[in-house]
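Participant: Sequence first, then the predicted structure, then my questions.
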Amino acid sequence: MLEVIELYKNLPIPPQKPKKKSPLSKRNRSNRTSKISIPPLPLTLRLARLLFGSFTLLLIATLSLTLGAIIAVFDAKVTDTVPDWRQSWVQTDSPLPSLRLSRTLNLLVLGIEEGVTPTTGSQSSLPKPAETLWLMRFDPVKNAVSVLLIPPQTRVEIPDRGRNPIASAHSMGGVTLTSRVLSQTLNSIPIDRYIRADAATFRSFIDLLGGVELFVPESVSYQDSTQGISVNLQPGWQTLKGEETLGFARFQKKEADRSSIHRQQMILQSVGDRLASPTLGSQLPRIVQLMHEYIDTNLTLEEFFGLVNLLQHRSPDGLKMVLLPGEFTTRRSAPTPYWNIDTTGRDRVMYHYFDQELNPGAQRDRALSPNSPRTLKIALQNASGNPLILGQMLAELKSRGYRNVYPISDWPDPQRQTQIIIQTGDITAATTLKTLLPTAQFQSSSLGDLESEITLRIGEDAVSFKERYWAE
């Protein structure tokens, strides 16, 4: 294992726009020698002692750094050191080391328009707002990944700047300020590492994957002359390349539109499935090379391989995604719509998805108590192909005390099994609801109706609910 770590621990992150390399690197150039006269013997002895002492110190320092890098990953100690990946990638087609994380790691993922330049610190060389903000929790014990999608318009308190969208924290203070503000906003959760990338890297990444398979629920037409993107997608299952995937993710009908975050989750789910595919093995080294060439991060190489390994080998239900609970609000003092956080929903999500302990008392009680059936907002969506089942389900739920239930447009892709989509992280309420729908599957994501707390996507199995369970 030590040899594998030593081989892969110093892989590169050159700048986003690599410069042409000279035929010979500094490492390969011949050392120039100069003619010197041999000093008298006493001086020679002194030089020998000096060289021996310097070599000993260098050897000790090298061993200390190597041991420190290993301990940082495998002894659960977090370091703030930005890794040095300036050497060239040597074995592009060699298999990746199967390193496993030995500690839980919270990773902040930031997407910006363009201009990611790796730096020696965590400040952006080009201060731009963040377009995408994800907080990911990698748990090697549960073999699971949790993802919190944070709307860029989320209104937060920024030190010395007052209330502003979280996206602007990146243009004000880079990754450092963004991490600090998010940590404070999300109940003081520690943020261990970050990854920052731009749109061009995203497109290249999707292309290296061979595209992603997505179900496009409605027509999408998107053009961005500044990025040279033109997308025209029709509904249905499709394999989208990088440019199409980027256009699909960015498309929004209006300024206060959460559907773009909805589509980000669909892409993330598909990417996770693609990474777990055994047919992708030959491409993984090139994917890792791309990520290391064009992203800015303070992950160590061992950690990076550990994250890839966990994504590949997670449990079947080990990828959970949730939108930061809240709603769009417009005020006179802030005419641009902003995302107003639902603090009770936030506390519930941080507890269930990120193991973040709650303060004792009222805060804990509110977060852990399921919403009452009278107030729980449930969207019903028919994906069974039976036009009558929607009305039957609506009547049954209301007879059981669920008052805030409403139908939405049918899902165009037929489903064999009913899905209980947990929009805002209320796992307790979803578990209670499952007693009425025993064959339904939980889906821990926000891929249902964005106005609901739970979306019931009714599948073909729902036809048997009334006959088997509801008659009791």
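Facilitator: Perfect, thanks for sending it. Numbers count the residues shown, from 1 in each chain.

Participant: switch to C-alpha atoms for all contacts and neighbour counts from now on
Facilitator: OK.

Participant: what about Ser225, distance to Asp426?
Facilitator: For Ser225, the distance to Asp426 (C-alpha to C-alpha, to the nearest Å) stands at 41 Å.

Participant: Neighbour count: these two, which is higher?
Facilitator: In this view Ser225 and Asp426 are compared by other C-alpha atoms under 10 Å, and Asp426 has more residues nearby, 22 against 7.

Participant: so where does Leu268 fall, helix or strand?
Facilitator: Under the criterion of DSSP states H and E, Leu268 resides in helix 259-275.

Participant: in the next helix or strand after that helix, what's buried?
Facilitator: Of the helices and strands lying after helix 259-275 in sequence (DSSP H and E), the nearest is helix 284-294. Across helix 284-294, burial judged by 16 or more other C-alpha atoms under 10 Å covers Leu284, Pro285, Arg286, Ile287, Val288, Leu290, Met291, His292, Glu293, Tyr294.

Participant: on contacts alone, who are the packing partners of helix 284-294?
Facilitator: helix 199-208 (3 or more C-alpha pairs under 8 Å, 6 or more residues apart in numbering; DSSP states H and E).

Participant: show me where the stretch 51-200 of the chain has helices.
Facilitator: Per DSSP state H, counting those that start in this stretch, the stretch 51-200 of the chain carries helices over the ranges 167-185, 199-208.

Participant: so can I have a markdown table of these showing distance to Ile422 and mean neighbour count?
Facilitator: A markdown table is the format used below for those (distance: least, C-alpha to C-alpha, whole Å; neighbours: other C-alpha atoms under 10 Å):
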| stretch | distance to Ile422 | mean neighbour count |
| --- | --- | --- |
| helix 167-185 | 22 | 20 |
| helix 199-208 | 27 | 19 |
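
Participant: Use this one as the comparison:
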Amino acid sequence: MTIQRTSAEENHSKTPNMKGRKSITPKSGRWLWFWVGMSGIAMVSAMAGALLAVSLTSTPLQQADLSPQEEAVFDSDAIAGGGLRFSELTRPVNLLVMGMSVLPPDVQNPPEETKNLRYLPQVNSFDGLSDVMLLVKFDPQTKKIVMLSIPRDTRTEIEGHGTRKINAANVEGGPALTAKTVSNLLGGVGIDRYIRINVLGVAKLIDALGGVTVYVPKDMKYQDDSQHLYINLKAGKQHLNGEQALQLLRFRHDELGDIGRIQRQQMVIRALTDQSLNPATLAQMPKILNVVKEHIDTNLTVEELVALLGFGVRTNRSNMEMLMLPGRFSEKGEYDASYWLPSKDSIAKLMAKQFGLESNTENTEPQVTDPSSVRVAIQDSTGSDRAALRPLIRALERAGYRNVYIAKPWNEPLEVTHIVAQQGDGSSAESIRDLLGIGEVRVESTGSLYSDVSIQVGKDWLQHQMPLDDSTQSY
């Protein structure tokens, strides 16, 4: 994610000259922080009370009726403190997030109003395919949030139902079977809680947050009368309402299919996080929850929800990472359907590094990645010809990067170069950033699909044109 200065650093840099003004004594300073702390506790307490009032009205947070065996799939140990520490996470938490796209054929007893229509409307249910799947780790020890996107077409074993696409697990056994399937796929990782939100709720949630400003990477037009799905978006930076954002999230008719959709999901998540994850939005959370709660099913308690939201607000954006399940597309004729084929070895390494799982591979000690083994993709966003990229390629080759290639351009014009750790290798991305002396590191999966690091070249590179030696000073 974007490396930013903390609020404290920004405030310090903006502090005016205090000469001639009355200074705050240590004693008065302690009282100041005491009252700031008490105000924060009061705000969180008020929000928790309002959330509790919301949860006690008509629709409960947990709408699924799980059996004791299904409940046992999830770790029931407390995740938040007690007393005045109720809004603090006390341990790392793995949350399984599922986005549901539910049509009448997906449910046993579809609503009467969905019959005799010429199209298949979305149904306010949780019984369908989980077309969006994220495993999110909130870690108070490292102060990081890690999001792992799992493609809906991932080919895996679903206990009792054979080898299927992973999005079918919810249809066959709800959140518990989905959690078991995800855990088995990811080497036995524990899953503490789940949350399901259907497609109707996503649009309402984005509207309740005031919409989202995001760059639409290209013109998107698609029509499916059978599902009443109409997508019509123009390329460019724009403010989208809930319905428009849903069009961006659901579009998958390009060369990357569902993987392209995951990249757009990460773009929207990042934008929503930057725009909405702040104390002001936190104070509005009871109102927001009241709008969308009939579209949500979760085994999180209100107190746990408060703790997760509070942790999110306090987390520096540079400590939020978005990854994607390592794998590859199946080849034509390889199987009877198209799949995302997970890479077992790469998953083991990722889970060891990001989720703390023990790896069965021999080399478990952290190592410095050899630059010659790093696949570096260059994606231009400036519209320049390739001559402007030659000094960049030469700089990388001098530093030992041998696998450098020009990839498809990045559509969004960037002022600042993005150095994207596509496979989660933030240290290699940092090394490239230090080498170039420009850009910002983002640990996410929006770069060139099979690269380790993607350099999305911005205007700062054209302005910088680092003179490494006499042979490059003419550029």
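Facilitator: Noted; the coordinates are in hand. Because the structure is a prediction, the values reported are computed rather than measured.

Participant: what's near enough to touch the equivalent of Arg375 of structure 2 over in structure 1?
Facilitator: With the correspondence set by TM-score structural alignment, Arg375 of structure 2 lines up against Lys377 in structure 1. Lys377 of structure 1 sits next to Asn404, Val405, Ser452, Glu453, Ile454 when contact means C-alpha atoms under 8 Å, 6 or more residues apart in numbering.

Participant: still on that earlier bit, minimum distance to Phe215 of structure 1: which of the helices of the stretch 51-200 of structure 1 has it?
Facilitator: Nearest to Phe215 of structure 1 among the helices of the stretch 51-200 of structure 1 is helix 199-208; the distance by C-alpha to C-alpha comes to 16.0 Å.

Participant: Quick check, Val73 of structure 1 in contact with Leu301.
Facilitator: No. The criterion here is C-alpha atoms under 8 Å, and Val73 of structure 1 misses it with Leu301 at 9.6 Å.

Participant: when you compare where the helix holding Leu268 of structure 1 runs with where helix 199-208 runs, what's the angle?
Facilitator: Angle, helix 259-275 of structure 1 to helix 199-208, by axes from the mean of the first three to the mean of the last three C-alpha atoms, to 10 degrees: 40 degrees.

Participant: so how far does helix 259-275 of structure 1 sit from its counterpart in structure 2?
Facilitator: Compared with structure 2 after fitting, helix 259-275 of structure 1 has a mean deviation of 1.0 Å; criterion: mean C-alpha distance after the TM-score superposition for structure 1.

Participant: So which bits of that helix are buried?
Facilitator: By neighbour count on 16+ other C-alpha under 10 Å, the buried set for helix 259-275 of structure 1 is 259-267, 269-275.

Participant: what's the closest of the residues you listed to Gly111 of structure 1?
Facilitator: Nearest to Gly111 of structure 1 out of the buried residues of helix 259-275 of structure 1 is Gln264 (C-alpha to C-alpha; 11.7 Å).

Participant: what's the neighbour count on the spatially closest residue to that closest one that is not a sequence neighbour?
Facilitator: Using C-alpha to C-alpha, 6 or more residues apart in numbering and skipping the chain neighbours, the partner closest in space to Gln264 of structure 1 is Ala249 (5.6 Å). Neighbourhood size, Ala249 of structure 1 [other C-alpha under 10 Å]: 19.

Participant: which other helices and strands contact the one helix or strand Ala249 of structure 1 maps to?
Facilitator: Using DSSP H and E, Ala249 of structure 1 sits in helix 242-250. Applying 3+ C-alpha pairs under 8 Å, 6+ apart, we find helix 242-250 of structure 1 packed against helix 199-208, strand 220-224, strand 229-233, helix 259-275.

Participant: could those be laid out in CSV, adding distance to Ala169 of structure 1?
Facilitator: Below are those laid out as CSV (distance: least, C-alpha to C-alpha, whole Å):
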stretch, distance to Ala169 of structure 1
helix 199-208, 19
strand 220-224, 25
strand 229-233, 27
helix 259-275, 19
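
Participant: can you tell which of the ones you listed is closest to Ala362 of structure 1?
Facilitator: helix 259-275 (30.8 Å).

Participant: And for that closest one, what's in contact with it?
Facilitator: In this structure, residues lying in contact with helix 259-275 of structure 1 by C-alpha under 8 Å, 6+ apart are 149, 151, 209, 212-214, 245, 248-252, 280, 311-312, 319, 321, 323, 445-447, 450.

Participant: do stretch 384-396 of structure 2 as well
Facilitator: Counting by C-alpha under 8 Å, 6+ apart, Arg402, Val404, Ile432, Leu436, Leu462, Gln465, Met466, Leu468, Thr472, Tyr475 sit against stretch 384-396 of structure 2.

Participant: Span of it from start to end?
Facilitator: This stretch, stretch 384-396 of structure 2, spans 19 Å end to end (C-alpha to C-alpha).
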